[in-house]
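[1] sequence unknown, structure follows:
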């Protein structure tokens, strides 16, 4: 399967650029892995919402995807204590 097209929200970009370099590298690796295995990745849906979450250390990536069009929508990122609020 080819790498999914990644579409970043403004909120995601603004928080991502403020993260420490080590965390940014971890997040980028997780997103690459998710994007390259979008069809068979073990997605974890957020309760009562249409979005999914992905763990990256103490941070969580909130995303949606369109499997048919192979698009990954990166909505938000934040520390696990704050991202769900």
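    Received it, and whenever you're ready, just let me know what you need. The structure presented is a predicted model; accordingly, all values stated were derived computationally and were not measured.
[2] C-alpha from now on. contacts and neighbour counts both.
    Will do.
[3] my read is residue 27 is in a helix, agree?
    Yes. Looking at residue 27 with DSSP: H, G, I helix; E, B strand; the rest coil, it is inside a helix.
[4] list the contacts of it.
    residue 56 (Cα atoms under 8 Å, 6 or more residues apart in numbering).
[5] next up, a structure to set beside the first:
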């Protein structure tokens, strides 16, 4: 589960994955049978990470689908933040 924090400038201030990084991440997840999930900070309107990762198979963990973050904490095997 990836839970990035919000930053001033939103989309422009967040890390921009390049194509080779996205390919590597997709291949790694497939090799290990892993599925990622992305939940942007509630104040982040750019949704930079969701737009990059959800098309590759990551699950949309937004509050629209999962209003209670605590349930996601309990279900996730790992948490990555910045």
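    Thanks, I have the structure now. Since we're looking at a predicted model, the values are computed, not measured.
[6] what value does the TM-score take for this pair?
    The TM-score (TM-score structural alignment, normalised by the length of structure 2) is 0.24; 52 aligned residues with a Cα RMSD of 5.5 Å.
[7] wait, doesn't residue 35 of structure 1 sit right on residue 72?
    Yes. With contacts counted by Cα atoms under 8 Å, residue 35 of structure 1 reaches residue 72, the gap being 6.8 Å.
[8] now residue 12 of structure 1. Nearest residue, chain neighbours left out?
    The shortest distance from residue 12 of structure 1 to any non-neighbouring residue, by Cα to Cα, 6 or more residues apart in numbering, is to residue 76 (4.4 Å).
[9] go through the helix or strand where the one you found lies and flag the buried ones.
    Using DSSP states H and E, residue 76 of structure 1 falls within strand 71-79. Across strand 71-79 of structure 1, burial judged by 16 or more other Cα atoms under 10 Å covers 71-78.
[10] what of stretch 12-31 of structure 1?
    Buried residues in stretch 12-31 of structure 1, defined by neighbour count with 16+ other Cα under 10 Å: 12, 16, 27, 31.
[11] isn't the residue nearest to residue 12 of structure 1 right up against residue 11?
    Yes. Assessed by Cα under 8 Å, residue 76 of structure 1 is found in contact with residue 11 at 6.0 Å.
[12] next one: residue 24 of structure 1 from residue 66 of structure 1, what distance?
    Using Cα to Cα, to the nearest Å, we find residue 24 of structure 1 at a distance of 24 Å from residue 66 of structure 1.
[13] now do residue 52 of structure 1
    Between residue 52 of structure 1 and residue 66 of structure 1 the computed distance is 12 Å (Cα to Cα).
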